[in-house]
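Chemist: build me a structure from this.
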Amino acid sequence: GVWSFTAPLSNDRAFYQYELSLYHYTNQKFQTLVSSDPYSVSLSENGVYSQFVNLADESLKPTDWDSHTIPVVAGIEDAIIYEGNIRDFSIRDESTTTANRGKYLAFTEQDSAPVMHLKSLVASGLTHFQILPANDIASVNENFSAQINLTSTVDELCAINTAAPVCGVESGSATLLSVFESYDPATTDAKLLTQAIEGLDGYNFGYDPKHFNAPDGNFASNTDGVSRILEMRSMNKALHDMGLRTSLDVVYNHTNTSGLYNNSVLDLVVPGYYYRRDLTTGGVMNATCCHDTETEHRMMDKLMLDSLVMWATEYKFDAFRFDIMGSHSKTSIVNALAAVKAVDADTYFYGEGWSRPNEGYEQAGQNEMAGTEIGTFNDRPRDTMLSASLFNDAASLNDQDIMRLGLSGTLADYQLQNKSGETELGKNFSQSSYAKDPADIINYVSKHDGATLWDKLQYGLATDMSVDDRVRAQNITITMPIMSQGIPFLQIGGDLIRSKSMDRNSYNNGDWYNLVDFTKNTNNWNVGLPIEFENGKTLADIADIINNPETTVNASHISFAGDVFNEFVSIRSSSKLFSLATAQDVYDRVGFHNTGAKQTKGLIVMSLDDGTGLTDLDTSNDAIVVVINGSSEEQSHTIATANGFELHSVQQNSVDTTVQGASFSQGTDEGTFTVPALTTAVFVKPQIGAQGSGLAAGVTRDAADEAPYGNTVIYLNDTNGFDDEDTFSYAGNGVYKLDTVLAAGEQSFTITSEDSIEVNLGFTDVSIGGNSVEVTNDNGSFVVNVDTEGSFTFILDASGEVPVLTISSVSLTVNCSALMDSTDAIPFAIAGDGELYVKGDHSGWVADEAYRLHYKGNNTYQAVAEFDGAMQFKLASSDGSWSTQLWAQAADSTAIDDTNLALGVTYSVSYEDAGTDNNKTTLAAGSYSFLLTLNEANPSKGSDVGTMIIQQCSE
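Modeler: A predicted model of the protein is given here:
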């Protein structure tokens, strides 16, 4: 339970501390300590003292607080969330009253540029505003007079930090803002000055909690006492009055510190109880970033639950976003949701469901939370969108499949025709879909941490792409989550091409790098070299990008991007078809076209059906088609049965005159959609009166498969001719297959029809697949040298203009005890603990000793373990970042192979970061060997570094 006592009313607003006599594990002493109250609802400056407060006191409520109207959404899938930092919202906005800049009360200024911007988004359909953590934190000194901010002078900074680069160099009376403005952005000057201010200013994202239940004083007009309560409530009421529901980012997985350190609270009151501790050393763990709490302990769990109920009840927050949610148990989050729903029935929970180290409980991770309608951030399509793959002619078609799955809500059981023309479930793709309900998914391309969308895209866009086209690419990418099933989530200013000057982790980088300009004069690009940048990149790489004049936007670009963003929010909000409430509705209504082996790169075509036979969700339209053209040319695509479509009325009147040129032309039992380059166009089939025919989700996916050579039978034609045993079977999707035995020696052959006229393929008529055995040319015939008689598989992919022939030697089984472990040190510089593991869904995505690859000598590694069923995996190091990754390459490229790896086939291996892409295979229950053979002892990153083969153990 929680201790409580009743005191006279005269103690109201009095400050207090606890005096505690106890034994503390850190110094192993009995001692007397003083502490603030872990359940504090109000505090003195910097949280030194707690304050007795009656939260029901009328003086702590803005006018009409108890009776004001809170906006509602019909279903949580209708939500569109905009995330922002309270400080970023207004700290540098000149239209906001000086005293309120960076404060709660900035949201109450109805005519300021930031508030007017929010109102314009609400008018288009924005539903939620999420604030970054706003409870009491430890990292910012709340004494405003002691802070060094952009308005401070050089002398004021140098009085505190004599090592700052401006000391003795710049005029002492100059403001730091003026100094920043004077710097050459191509230098490290802004970076070094920012680092000199870190910890002295009022800036921090706030992910370092000290007290969970009290608003942070740094955003209040008075840091001592109850102003924070009234003013946070005023902020929320102002947002509600604008038409926005409010969401609070909460951090219960760690605190700023523990033990006897300054800012420790929980660990002073009940030493050792609230934290996750190392079972060997007893030390507090810091797997999150800081000092990890342990909500598996009942009273820590209760503290979190009570805190959430308090924020919902006393401050009327309508939703909660959980930092590192996977550090909590699924049970804990589900129970907390039930408790909050008891006081606010339409609340919504969502959070970071990234996999965490196994601590013996079911995590609140992506896979575990699927089906709970508690949202998790969706990284599956995110990385492919951020890579600018859609705008790259050489990109993998697998990326487009992953984006399609994202548009359909990343549902595990959604059926999509993949790049090879095969229909498979979302969960079986290389980046496995995991959701069971659209509400499980938060779709995004940027949020507070990580590079902004604009900054990230510049790494992947072509150097010679014009700035106008870059803005169009930005518009396509940021609006893809808006067109997706699930809940769109946008970073504040992303709609205005926000930049942090390529900085990828600006949590403590102050107001210079974190500017959001709602006047649309600047997007904050190239204001100084970044403090922290993308892994694998250098300042020289970034200098090349920022020195490219095509990466600099002007005010008209920013205004254009903002207007286009608003149009897409309006389009989404106009039809329930973009926010389907059940997985079954998605299966029944969402279809994709331009799929399979013959698809056009850079073109995604999605249909949404609302025709007869389905519940009429959109009484204005019988169907919608979204065409996303990421290519540099106009594209047309024809869909069978499509008829009666026209460009959406919003786009007919769009600020983007290019999209106005998108068109639909009617054919016989089909229709063709034509869309300009770098454009997303939305077409509707208006419903005239009663519900009419729509556009079936499976019209393309379920169409009959036509073999490239029709009914013609093809054979492996060697020097002895051919017979029935040499017949290729048609496997579908343009692929022919033959399993046969080749005798030892030189084998020569062609691939022909019976008459050698209809089909007659020789060496010069095909390309050889990347994973094929060596094939040479002898006067047009294929030649393979076979060392010993054995089984071979011939795959002829005739789906493209040039057929691809892959010949694989097949050895299904192996003696798994034949190779002995080597006593030599592993020569490969592997990250983490220095070992490789078969890491995937079979191992919970972590390094498991059962799946470790043992070093066998001669650059050979082998894992022997039990496997059963479909699995996705890579060979990777033990660390959570998977810093060392090896994987099987595709047959026709150096990209990762996203097809089902076959048993007994040798695959070429790459040593690169494949992101969230994985290999996959399906194994019947049994023991298997994963054998990796490297070409060099310690290879450099790249393709073709070795080979991998999966075989079943014969003994």
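
Chemist: C-alpha only now, for contacts and for neighbours.
Modeler: OK.

Chemist: now the lengthiest helix in the chain: buried residues?
Modeler: The longest helix of the chain (DSSP state H) is helix 555-574. Neighbour-count burial for helix 555-574 flags 557-573 (criterion: 16 or more other Cα atoms under 10 Å).

Chemist: and the next element down the chain from it?
Modeler: Scanning forward in sequence from helix 555-574 by DSSP states H and E, the next helix or strand is helix 583-589.

Chemist: next, the structure of the following sequence, for comparison with the previous one:
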Amino acid sequence: MKLKSIVLMGLAIFAMSCTPEKRAYKSFDEYPVPSAPINEMVYTPSQTTFTLWSPTAEQVELMLFDSGDEGSAYQSVTLEPKEDGLWSASVNQNLKGKFYAFNVKIKEKWLGETPGIMAKAVGLNGKRAAVIDLADTNPQGWSSDQRPPLKSDADIILYEMHHRDFSVDTTSGIKNRGKFLALTEKGTKNTAGDATGIDHLKELGVTHVHLMPSFDFASIDESNLKANKYNWGYDPLNYNVPEGSYSTNPKEPAVRIVEFKKMVQSLHKAGIRVVMDVVYNHTSSIQGSNFELTAPGYFYRMKKNGKWANGSGCGNETASERGMMRKFMIESVVYWATEYHVDGFRFDLMGIHDIETMNQIRAALDKVDPSIYIYGEGWAAEQPQLPKEKLAMKENITKMPRIAAFSDELRDGLRGPFNDDKKGGFMTGISRKEMSVKFGLVGAIKHPQILNDSVNYSKAPWALQPTQMISYVSCHDDMCLVDRIKSSMPDASPAVIAAIDKLAVTAVFTSQGVPFIYAGEEIMRDKKMVHNSFESPDAVNAINWNNKTLYKDVFDYYKGLIAMRKAHPAFHMGNADLVRKNMEFLPVAGSNLIVFRLKGYSNGDSWDDIYVALNGDRAPRKFAVDPGKYTVVCKNGIINQYGLGTMYGGEVYVPGLSALIFHK
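Modeler: Below is the predicted model of the structure:
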């Protein structure tokens, strides 16, 4: 008995030493990271279990509410400390339809209500989480929903859109304007009867729709949608819940979930995959964020002077290298890929994240489906608080196989520098931009004809494979393509602007990288010359769908380029060795002219040698090709892959500000 008493006393002393108020960590690296998935709310009709990770908490309270945004808690439950920094409690009631929030006490101070870091359903404006059964949110036929076939990343064609921009204008003919459901409506037309919405996307031929932030963000008041306040959504609030303002009823937690799934299902039936724009690099703020209300300081980096780091340019940068932040990011993308059937992820300011986290995300998504595509911005707004060699920057893409980055070399080579809207590039007749464009045309890989010393930003190739480079000339950031042309060529007529638009996009779609266009580019969208329209009104951002009729030739050109790229494997070889072997640049006299030949790579195609000439000069230019009979498929801003006529080799002329494509 005496021995037993001694053992029991020892165990009691050990238990006291492990109580939460006695836990002391010398650094964030010592914070425990649970091995099990983060499930903060597990519902059954008879019991709901709540769990929160807060390793330095002294006490954690759970509050239950009848409303998602009003009233006081009707019940409070004290969570018990568990292993690995977890706190948990079960409520033996059917809580479906109720709402909840956690409150953490640290250093004798209650931090304030939070829905948790992994909330999967929330009430109005996302301040309280909701108790729901996710099985109830699956639309009819959801279990049989499938990702559209994708043989290779080289087959991808990306289309970036903002939900509101795409459908909010009355010219869209869409009923659920600015909502997730806009992408479920078939048969919508503009005032002239041309297809809009999802039918437009099918007609255009894109393979992936890149949705700008669709998670729950902070800047829109969901209780007052009539105010029409606008924002892109790069101010995360709840990462794992769809944004309420894009639903038809943000007060009901299940509605936004059901409608997001219906949107994905509709796009999949149309043969289009879905990419989510994810913003794990920063939150809308630090104070009051769900991260800070759970584990203060842990989820964010600080500078040596004790101030918050700001690699995002938005007031903070998250610490992806820390165990729980890494785990959170991995489980978040896997959740979107499995629960919502999302097919790809675009990482905002990916250069803030560490390489190891990005590679673990790639590995985790491979277990779900290896065809899920990952790409991001390979830079940061300011230098993050990690050594460059550890960051997921563009120059480190070789360390991240099957993760892609945007090519600002091609973008700015074509249109001009990011930091000066008035300066032009190759497409507006500025000389000495050819090598930067060629760098993008080969897909940022090592190529014997690329002189990297003459490339604008990168003095070395950074992609292992061409599918690791996103080829683009404009996106939501900075001026859209039409506005940039107007800014750098203020004297340009509408006809000249359309011609330059076509020339630029020809470079994008004949690049061996993965092509990317910004919604509305294909119908000459403008944004009233606004450089950064993140909170501009609909009058600036909304797409005028009557442009599709007005600029039918431009739309047909984009459509024709996409069809040509899809039909002929030489335009998307998808392998660096094949590109080096089969893509060569022809010698030309002078500047502002690029000519390349795709030779010997038919892969069963009837086209033999393919020639692409890009003329950024206003005057016609000439070059020489081998004698022979050729079929012209693109000339003077018109494209038809079945042929526009024939020509013979020798001296060939390409009209000013245009592309010429022909083949044997």
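
Chemist: how close does L603 of structure 1 sit to V627 of structure 1?
Modeler: From L603 of structure 1 over to V627 of structure 1 the distance is 7 Å, taken as Cα to Cα, to the nearest Å.

Chemist: let me redo that: N508 of structure 1
Modeler: Distance, N508 of structure 1 to V627 of structure 1, using Cα to Cα: 40 Å.

Chemist: looking only at neighbour counts, state which of those two leads.
Modeler: Ranked by neighbour count (other Cα atoms under 10 Å), N508 of structure 1 and V627 place V627 first, with 25 against 21.

Chemist: check contacts around that one.
Modeler: For V627 of structure 1, the contact set (Cα atoms under 8 Å, 6 or more residues apart in numbering) comprises 603-606, 673, 675, 680-682.

Chemist: where exactly do the strands run in the stretch 651-800 of structure 1?
Modeler: Listed in chain order, the strands of the stretch 651-800 of structure 1 (DSSP state E, counting those that start in this stretch) span residues 663-666, 670-675, 679-686, 714-718, 729-732, 735-742, 745-753, 760-761, 767-768, 776-778, 781-786, 790-797.

Chemist: and L496 of structure 1, how far from M480 of structure 1?
Modeler: Applying Cα to Cα, the value for L496 of structure 1 to M480 of structure 1 is 16 Å.

Chemist: neighbour count: the two, which is higher?
Modeler: Set L496 of structure 1 next to M480 and count neighbours by other Cα under 10 Å: L496 wins out with 26 against 23.

Chemist: and that one, what's its match in structure 2?
Modeler: Under the alignment (TM-score structural alignment), L496 of structure 1 pairs with I523 in structure 2.

Chemist: next: G602 of structure 1.
Modeler: Going residue by residue (TM-score structural alignment), G602 of structure 1 aligns to N592.

Chemist: same check on S579 of structure 1?
Modeler: Superposed on structure 2 with TM-score structural alignment, S579 of structure 1 falls opposite H572.

Chemist: ok, that match - contacts?
Modeler: H572 of structure 2 is in contact with 154-155, 511-513, 565, counting by Cα under 8 Å, 6+ apart.

Chemist: at which residues are the strands of the stretch 451-600 of structure 2 located?
Modeler: Under the criterion DSSP E, counting those that start in this stretch, strands of the stretch 451-600 of structure 2 are mapped to 469-471, 514-518, 583-585, 593-598.

Chemist: out of the ones you listed, the one nearest I355 of structure 2 is which?
Modeler: With Cα to Cα as the measure, strand 469-471 is the member of the strands of the stretch 451-600 of structure 2 nearest I355 of structure 2 (16.8 Å).

Chemist: and that closest one, which stretch of structure 1?
Modeler: The alignment of strand 469-471 of structure 2 onto structure 1 (TM-score structural alignment) covers residues 441-443.
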